[in-house]
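# please find the sequence and the predicted model below.
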Amino acid sequence: YRGYGCTDSTYAYLSKSLSSVLFLTISNLMFLPAIILATYRHLYIEALIYFFNMFFSTFYHACDQDINKLCIFKYDGLQLSDFIGSYASFVITLITMAIIPRSIKAFLFMLGVLTCIVINSRDRFDHLQFICLISITFIFTILTWVS
């Protein structure tokens, strides 16, 4: 598939399509070690965000096909959930690495997730706003290490 939204199927082949879907869906199992480690360390919010990301990314990519679709609800909802989960995983991971009290982290988790929702609702394909959010979060985390 080609094009901005991967909608041009001129050069699409069924065999390549099936293998790419399997790779995209099965690769989400790589979240399991992060989920297990977060749960083991009693980081339940982080484990929940990683599970959310894994779950919706798997079903989004399984639904994102012309043949053999597996949609648990509307495609747009799956896409939005996948993008929010992906962005939130970055933000939550960076905030978790910051050296600040857990109560402040909980506040920043909510702020980060709500910001991810707003960003994705505005325009989920605008990578500049995602880069800005991650950059601010990254700089904040580095500053907590330095001070």
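Everything's here; your move. Residues are numbered from 1 along each chain as shown.
# CA atoms for contacts and neighbours, from now on please.
Noted.
# could I get the full set of helices for the chain?
Secondary structure of the chain by DSSP state H: the helices cover 14-26, 31-40, 44-63, 75-97, 102-123, 127-146.
# including mean neighbour count, could these go into JSON lines?
Below are the helices of the chain laid out as JSON lines (neighbours: other C-alpha atoms under 10 Å):
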{"stretch": "helix 14-26", "mean neighbour count": "13"}
{"stretch": "helix 31-40", "mean neighbour count": "15"}
{"stretch": "helix 44-63", "mean neighbour count": "21"}
{"stretch": "helix 75-97", "mean neighbour count": "20"}
{"stretch": "helix 102-123", "mean neighbour count": "15"}
{"stretch": "helix 127-146", "mean neighbour count": "14"}
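# nearest spatial neighbour of the spatially most central residue of the chain, skipping sequence neighbours?
Computing the C-alpha centroid of the chain and ranking residues by C-alpha atoms, centre = their mean puts residue 86 first, at 1.0 Å. Setting aside the residues directly before and after it, residue 86 is nearest to residue 53 in space (C-alpha to C-alpha, 6 or more residues apart in numbering), at 5.8 Å.
# contacts only, for that neighbour.
Residues near residue 53 by C-alpha atoms under 8 Å, 6 or more residues apart in numbering: 81, 82, 84, 85, 86, 89.
# one more structure, for comparison:
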Amino acid sequence: IVGVPLALPLAVVVFITAFIPIVGATAAGILAALVALVALGPVPALIVVGIVVLVNQLEGNLLQPVLMGKTLKLHGLVILIGLTAGTVLAGITGAIISVPLLAAAWGAIQVWDGPDQPARPWRQKREETAEAR
């Protein structure tokens, strides 16, 4: 759209680096902005930076929580709050481990019935084996 040369190789680099968590998309965006800066000047480079920031924000703050929420059966707002809390409390490390910790905690809460009863999946398995006898 902006007219940056080598758009197809840059698209391949962006696709490959997008699989690297946290830093992949940012590194690809920096590379695309540098190519735009060298080839076309500062204004197109700023446009590329704006597009990269917009796409990263949409992906990180909208698509990822919605898709991850459906996969983990957590509401997107819970994921966003967990990511925010993890980032504030422990920086990048907190952002990386906050959602898996939330998912594990939610899974434990869903099956915990109290100290006197086993968790639901174990109770169901015990009932199935008792019926089979």
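Great, that's in hand. Please read these numbers as outputs of a predicted model, since none were measured by experiment.
# TM value for the aligned chains?
Scored against TM-score structural alignment, normalised by the length of the second structure, the superposed chains reach a TM-score of 0.38; 90 aligned residues with a C-alpha RMSD of 4.7 Å.
# before we move on, back to that, and the contacts of residue 53 of the first structure as JSON lines, adding distance to residue 102 of the first structure?
Putting those into JSON lines (distance: C-alpha to C-alpha, whole Å) gives the following:
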{"residue": "81", "distance to residue 102 of the first structure": "26"}
{"residue": "82", "distance to residue 102 of the first structure": "26"}
{"residue": "84", "distance to residue 102 of the first structure": "23"}
{"residue": "85", "distance to residue 102 of the first structure": "21"}
{"residue": "86", "distance to residue 102 of the first structure": "22"}
{"residue": "89", "distance to residue 102 of the first structure": "17"}
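# not including adjacent chain positions, what is the nearest residue to residue 36 of the second structure?
residue 45 (4.9 Å).
# list the contacts of the one you found.
When contacts are taken as C-alpha under 8 Å, 6+ apart, residue 45 of the second structure is in contact with 33, 34, 35, 36, 37.
# now flag whichever of these is closest to residue 84 of the second structure.
Taking C-alpha to C-alpha as the measure, residue 33 is the one of the contacts of residue 45 of the second structure closest to residue 84 of the second structure, at 27.6 Å.
# does the closest one really touch residue 49, like I thought?
Yes. Counting by C-alpha atoms under 8 Å, residue 49 is a contact partner of residue 33 of the second structure at 5.9 Å.
# what about residue 24 of the first structure, distance to residue 136 of the first structure?
29 Å (C-alpha to C-alpha, to the nearest Å).
# what of residue 50 of the first structure?
21 Å.
# with residue 23 of the first structure instead?
For residue 23 of the first structure, the distance to residue 136 of the first structure - C-alpha to C-alpha - is 32 Å.
# how about residue 48 of the first structure?
23 Å.
# list the contacts for the closest residue to residue 44 of the first structure other than its chain neighbours?
Once flanking residues are discounted, residue 44 of the first structure sits nearest to residue 38: 6.5 Å by C-alpha to C-alpha, 6+ apart. Residue 38 of the first structure makes contact with 44, 46, 47, according to C-alpha under 8 Å, 6+ apart.
# in terms of helices and strands, where is the residue at minimal distance from the centre of the second structure?
Nearest residue to the geometric centre of the second structure (C-alpha atoms, centre = their mean): residue 64, 4.7 Å. Per DSSP states H and E, residue 64 of the second structure falls inside helix 64-72.
# need the longest helix for the second structure.
The second structure, longest helix under DSSP H: helix 76-111.
# got the buried residues for the helix or strand just after that one?
Next helix or strand after helix 76-111 of the second structure toward the C-terminus (DSSP H and E): helix 120-132. Across helix 120-132 of the second structure, burial judged by 16 or more other C-alpha atoms under 10 Å covers no residue at all.
# how far away from the center of its chain is helix 120-132 of the second structure?
Helix 120-132 of the second structure sits 36 Å away from the centroid of its parent chain (C-alpha atoms, centre = their mean, to the nearest Å).
# can you check what angle separates it from helix 76-111?
Comparing the axes of helix 120-132 of the second structure and helix 76-111 via axes from the mean of the first three to the mean of the last three C-alpha atoms, to 10 degrees yields an angle of 40 degrees.
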